[in-house]
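*Asks:* here you go, sequence then predicted model.
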Amino acid sequence: MQRFVAPLPETREVAIMAKAEPSAFVRHIQDELSDLGPVQIDRFFGGWAYVVADKRFAVSIKDRLYFRVDQALKDALITEGCQPFTYEKGGKTVVVHRFYEAPVDCLDDRDALLHWAGRALSAEDDELRG
């Protein structure tokens, strides 16, 4: 006997997410990072992930850039005054220590951006793959 499964109704949020295009900020960062190799951008929760050679090393969420870190990069970014990614859930702040915001000055300085992105790309962490 064949079972009928009704399709889930498409909510406004799902429709928006499915059709979302990268912002000008995301495209700008993608272009700026091109010296690292072909940079793909993929949907990543509510933002976009930057991927080079199958390694997801950075994300943009609400037009803010975060690098995926190992301990050495995390320490360096903390020294620069950078904070981890946070979001609100159930009235509580969730801190995601795997992603730290890029130093503000690197958004206007391509060499600095490539320096930090290169460190994120070469971070010693098997979890960065995929």
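*Replies:* That came through fine.
*Asks:* use CA for all of it now, contacts and neighbours both
*Replies:* Fine.
*Asks:* grab the most central residue of the protein for me.
*Replies:* When Cα atoms, centre = their mean is applied to the chain, the residue found nearest the centroid is Val59 (0.9 Å).
*Asks:* for the helix or strand harbouring that one, packing partners?
*Replies:* Element membership for Val59 (DSSP states H and E) is strand 55-61. If contacts are counted by 3 or more Cα pairs under 8 Å, 6 or more residues apart in numbering; DSSP states H and E, strand 55-61 sits against strand 47-52, strand 64-68, helix 110-121.
*Asks:* 6 Å instead?
*Replies:* The helices and strands touching strand 55-61, judged by 3 or more Cα pairs under 6 Å, 6 or more residues apart in numbering; DSSP states H and E, are strand 47-52, strand 64-68.
*Asks:* mind listing the strands for this structure?
*Replies:* Applying DSSP state E to the chain gives strands spanning 40-44, 47-52, 55-61, 64-68, 84-89, 92-101.
*Asks:* what number of residues lie near Gly47?
*Replies:* 20 (other Cα atoms under 10 Å).
*Asks:* before we go on, here's another structure to hold up against the first:
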Amino acid sequence: MPDRTELEDLFRPFGPVAIKRMFGGHGIYADGLMFALEASGEVYLKVDAESLPRFEAENLPPFVYETKHGQKHSMSYHLLPAAAYDDDDVLKHWARLALEAAYRAAGAKAGKARPKTAAAKKAPAKKVPAKKAPPKKR
């Protein structure tokens, strides 16, 4: 499994990245957005509807994981092309596609979140004088 330094070296031609350990692998971030992940020694890049056809055209498989119940799930990440490990320009091209997909995903999430508006303040409750108890009989 590549370590943090190896992943930083791999993406150095693309620009500065932050590597965070997660789920037995690593999340790879640029500009605060996760655009790649490393799992089981493989690097996967973020895809979306716009970039997916390019990954499929290169027959780059999706990242698939198995749940503890044996179900398989794929995520919106596809394998980094092998040529990207040896060619800085290829790496930059594919990493840029992934970061653009991450930006679009972040923008879509921001658009879904409704801005919180301040609730209209209610007028303070009026103080009503307490009723006096009737005098006690002796």
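*Replies:* Structure's in. What do you need? Remember, it's a predicted structure, so these values are computed and weren't measured experimentally.
*Asks:* got a list of what the equivalent of the residue nearest to the centre of the first structure over in the second structure touches?
*Replies:* In the second structure, Val59 of the first structure lines up with Leu37, judged by TM-score structural alignment. For Leu37 of the second structure, the residues meeting the contact criterion (Cα atoms under 6 Å, 6 or more residues apart in numbering) are 26-28, 43-44.
*Asks:* Ala102 of the first structure versus Asp109 of the first structure, what's the distance?
*Replies:* Asp109 of the first structure sits 12 Å away from Ala102 of the first structure when distances are taken as Cα to Cα, to the nearest Å.
*Asks:* got it, and Phe25 of the first structure?
*Replies:* Distance check for Phe25 of the first structure against Ala102 of the first structure: by Cα to Cα, it reads 14 Å.
*Asks:* higher neighbour count, these two?
*Replies:* When neighbours are counted by other Cα under 10 Å, Phe25 of the first structure and Ala102 differ, and Ala102 comes out ahead with 25 against 15.
*Asks:* show me what contacts the more buried one?
*Replies:* Ala102 of the first structure makes contact with 65-66 under the criterion Cα under 6 Å, 6+ apart.
*Asks:* what's the counterpart of it in the second structure?
*Replies:* Using TM-score structural alignment, the equivalent of Ala102 of the first structure in the second structure is Leu80.
*Asks:* next: Pro84 of the first structure.
*Replies:* With TM-score structural alignment as the criterion, the equivalent of Pro84 of the first structure in the second structure is Pro62.
*Asks:* roughly how far apart are that match and Leu80 of the second structure?
*Replies:* Noted for Pro62 of the second structure: a distance of 10 Å to Leu80 of the second structure, by Cα to Cα.
*Asks:* now the end-to-end length of stretch 59-74 of the second structure.
*Replies:* Counting by Cα to Cα, the length from the leading to the trailing residue of stretch 59-74 of the second structure is 15 Å.
*Asks:* can you point out the buried residues in it?
*Replies:* Taking 16 or more other Cα atoms under 10 Å as the neighbour-count basis, stretch 59-74 of the second structure is seen to contain the buried residues 60, 62-63.
*Asks:* now swap in stretch 70-90 of the second structure and tell me
*Replies:* By neighbour count, and taking 16+ other Cα under 10 Å as the criterion, the buried residues in stretch 70-90 of the second structure are 76-81, 84, 90.
*Asks:* kind regards, and thank you for your time.
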